[in-house]
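>>> Next come a sequence and a model predicted from it.
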Amino acid sequence: MYEMSAFLDDLSLKVGGELVLKPDKSTVTDPITSIAWKHGKNKVAEWDKDFGGLDIYAAFKNRTTLDQTTGELRISGLMKTDSGVYSVEFNSKLPDKTYKLSVFKAVPKPTITSSCNTNKTSCTLTCEGDTTDAEPVTYRWKEGEGAWEVVGKQLTVSKSDTGKSNNGYNYTCKMKNAVSEEVSEVFGPERSNTGAVVGGVVVTIVVLVAVITGFLVWKKQTGYPQDTWIDFLRKYCSGMCAKGSDGVQPEQGVLLTGEDDADKAEKGQGNGAAEASGSNSHKDESKPETNGSDVVQPEQAGGLPGGVTEDQKHGV
């Protein structure tokens, strides 16, 4: 809030702020019967004792008050459009003084950006920020711990300039208008770029060392010299990493080989038994089949048909 006496004719306030105008009634000799405030040619507030009542006009409604005794005008929630010349009339007479109001938006906290040439021997720093409704804005720059200098929105820096002091490429900019000022964070282009590069290199080295160490330890524990990076990644990525061309784990390969040998041994034994059985069968088939009636007993070898003996044949 800013209070203005009649002898002040110019002031600047922030958007959203409050204006209080206190007119000088010393030139008014008669009792006050009417008060009227104007913004340019448009009425803001009006009071008349004879007609009674207070009128607040247009865009000033709900945010303007008028003291009917002192003539003080109070406007809150100032907007950019409230800028202009204000005047007051007592008893329809205009005092000598008028009041000029300028409403500005507060400047934002600025940020510094840089644009360098190919060799980075020269860089242009820019003090950035949205200054809509905040103009006119002045820009100041500070190098290291030096004094503020009014230069402009941009500052050109070269290696020869930075070599003059030990500021370490540290720069700060400030935005300022009639109602506010803001200062940026310290900016160091060389430090920022170098830090980013060094940080990236360190992280990369740490990751590579961890991966290589893990691979060597795993390879030593497994004892398989033929193991590759693919085997290592398959084991520790739980199937999320790339698989080999055959898609078979090393452990599974060993297990499958053992099972094949056992199967072959069992199959070999089975084939041998089958061959032995087949051989015996062939031998049995080569022998003639006989039954009890076909067998000639030794004592019957010399007999004659019909049971006749040799003695009977010769009449003995």
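That came in fine, so what should we check first?
>>> From now on I want contacts and neighbour counts done on CA atoms only, so please keep to that.
Will do.
>>> For the chain, just list every one of the helices.
Using DSSP state H, the helices of the chain run over 159-162, 189-222, 229-236, 250-286, 310-313.
>>> Can you work out which other helices and strands pack against the fourth one?
Contact partners of helix 250-286 among helices and strands, from 3 or more CA pairs under 8 Å, 6 or more residues apart in numbering; DSSP states H and E: none.
>>> Now do Gly17 against Asn62, distance only.
Using CA to CA, to the nearest Å, one obtains 15 Å as the distance from Gly17 to Asn62.
>>> Give me the more crowded residue out of the two.
Higher neighbour count among Gly17 and Asn62: Gly17, with 16 against 12, using other CA atoms under 10 Å.
>>> how near is that one to Asn42?
Gly17 is 21 Å from Asn42, by CA to CA.
>>> same check, this time on Ala196
Ala196 is 59 Å from Asn42, by CA to CA.
>>> Check Gln252 too.
From Gln252 across to Asn42, the span is 93 Å (CA to CA).
>>> same thing with Gly84?
Remark: distance between Gly84 and Asn42 (CA to CA) = 11 Å.
>>> Neighbour count for those two, which is higher?
Set Gly84 next to Asn42 and count neighbours by other CA under 10 Å: Gly84 wins out with 14 against 11.
>>> nearest spatial neighbour of Pro136, skipping sequence neighbours?
Spatial nearest neighbour of Pro136, chain neighbours left out: Asn177 (6.2 Å); criterion: CA to CA, 6 or more residues apart in numbering.
>>> Check it against this one:
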Amino acid sequence: MRVSVTLPLLLLSVCVHSAEEEHTKAVGDEIVLTPGDPKVLGTIYSIEWKHGVDLAMGWDGEFEAYRQFRDRGKLNVSTGEMTITGLEKNDSGIYTSRINHDEKIPTMLRVFNRVPKLTLTYTHFDDHYELTCNGDTTGIQDPTYNWKINGELQDHQHDRQLVIPHNPTFLTTKVVCEMENPVSQERSNSVRLNNRTIIGMMVFFTSILVVTGTIFAHRMLSGRWFYEQPSMPWTAEFWKKQPGNGGNKSHVRDAADGKAEENESMTLKE
């Protein structure tokens, strides 16, 4: 007989627990706790709200309020609703109402602090980067961290710190961290991690191309190699066409012609 009585009570307890309403709010928010449909409740002549096992507010012709609910609690005698303003973390818990001495389905209220502003910092090592998602997590219950690399969410990375090895396929890697809890979400500043090996090689070869191009451009403009110029590179004469090579050839031809004429004259005299 004891078993037949205990089993229905156990089933009733499970049903009540499964039917319990849940609300999630942030510190500073406002909530309206509802005992049920006013049409079903009918005329209300008695209201009682408990926070856990302690009486929070009541009305049976006169208002009663206790503890923090004196300043932040309100009762609607027409609907039986209790409003709590400026929610604080200690407002979390189970709230149970009794309307006309009839207990209603309990309501679970969870109050969370909002997650803080975030700052992303990193340290560079020879073969990897170490990144840290910084924020004041005092009073934050079990925050969840998320990381995005080049816009892609890293599904298995949920720690405060992240290690990224050097990636030879990316010139720049963009990283962002996020923190969230049931009532809020924040995103950090983005950080760009440069692949120093690739950038160094690009700078090296670009410098070679610039220097080589400048040397050949000077050769075409001046007609001489830069080391043959008597002037300095920052002077205008350095880049001007010089008669050096052409003039030397002309003098050689003139000297040769003169020598030939002299030989011819000597032959005629003989």
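That came through fine. Model, not experiment: these values are computed from the prediction.
>>> ok, back up a step: right, so the helices of the first structure: which one is the most enclosed?
Of all those, helix 229-236 has the most neighbours on average by mean count of other CA atoms under 10 Å, namely a mean of 16.
>>> which helices and strands sit right next to it?
Judged by 3+ CA pairs under 8 Å, 6+ apart, the packing partners of helix 229-236 of the first structure are helix 189-222.
>>> What is the neighbour count of Arg253 of the second structure?
Other residues near Arg253 of the second structure come to 12 when the count uses other CA under 10 Å.
>>> and if you look at His39 of the first structure?
Number of residues near His39 of the first structure (other CA under 10 Å) recorded here: 18.
>>> Go ahead and confirm it touches Ser87.
Yes. With contact defined as CA atoms under 8 Å, His39 of the first structure reaches Ser87; the gap is 6.8 Å.
>>> For Val183 of the first structure, which residues are in contact?
Taking CA atoms under 8 Å, 6 or more residues apart in numbering, we find Val183 of the first structure in contact with Lys109, Pro110, Thr172, Cys173, Lys174, Met175.
>>> can you name the two of those that are farthest apart?
Within the contacts of Val183 of the first structure, Lys109 and Thr172 form the most distant pair, 11.6 Å apart (CA to CA).
>>> quick one: which of the two has more around it?
In this view Lys109 of the first structure and Thr172 are compared by other CA under 10 Å, and Thr172 has more residues nearby, 22 against 17.
>>> aligned partner of that one in the second structure?
When the second structure is aligned by TM-score structural alignment, Thr172 of the first structure is paired with Val176.
>>> Distance check, the corresponding residue of the second structure for Val103 of the first structure against Leu87 of the second structure.
Counting by TM-score structural alignment, Val103 of the first structure corresponds to Val111 in the second structure. Distance of Val111 of the second structure to Leu87 of the second structure, given as CA to CA: 7 Å.
>>> same deal with Asp136 of the second structure?
21 Å.
>>> When these two are compared, which one has more neighbours?
Leu87 (19 against 10).
>>> Report the contact partners of that one.
Taking CA under 8 Å, 6+ apart as the contact definition, Leu87 of the second structure lies against Lys25, Ala26, Val27, Gly28, Asp29, Glu30, Ile31, Val111.
>>> Map the first one onto the first structure.
Using TM-score structural alignment, the equivalent of Lys25 of the second structure in the first structure is Leu13.
>>> Hmm, Gly28 of the second structure is touching Lys89, no?
No. Taking CA under 8 Å as the definition, Gly28 of the second structure is not a contact partner of Lys89, at 9.3 Å.
>>> roughly how far apart are Gly86 of the second structure and Asp29 of the second structure?
Taking CA to CA as the measure, Gly86 of the second structure falls 5 Å from Asp29 of the second structure.
>>> Would you mind finding the match for Arg192 of the second structure in the first structure?
Alignment note (TM-score structural alignment): Arg192 of the second structure maps to Gly188 of the first structure.
>>> tell me the contacts of that match?
Gly168, Tyr169, Asn170, Tyr171 are the contacts of Gly188 of the first structure under CA under 8 Å, 6+ apart.
>>> what about 6 Å?
Counting by CA atoms under 6 Å, 6 or more residues apart in numbering, Gly188 of the first structure touches Tyr169, Asn170.
>>> And the strands in the stretch 151-270 of the second structure, which stretches?
Ranges of strands in the stretch 151-270 of the second structure, per DSSP state E, counting those that start in this stretch, are 152-153, 161-165, 172-181, 184-187, 191-194.
>>> winner for burial among those strands?
Sort the strands of the stretch 151-270 of the second structure by mean neighbour count, taking mean count of other CA under 10 Å, and strand 172-181 sits at the top with a mean of 20.
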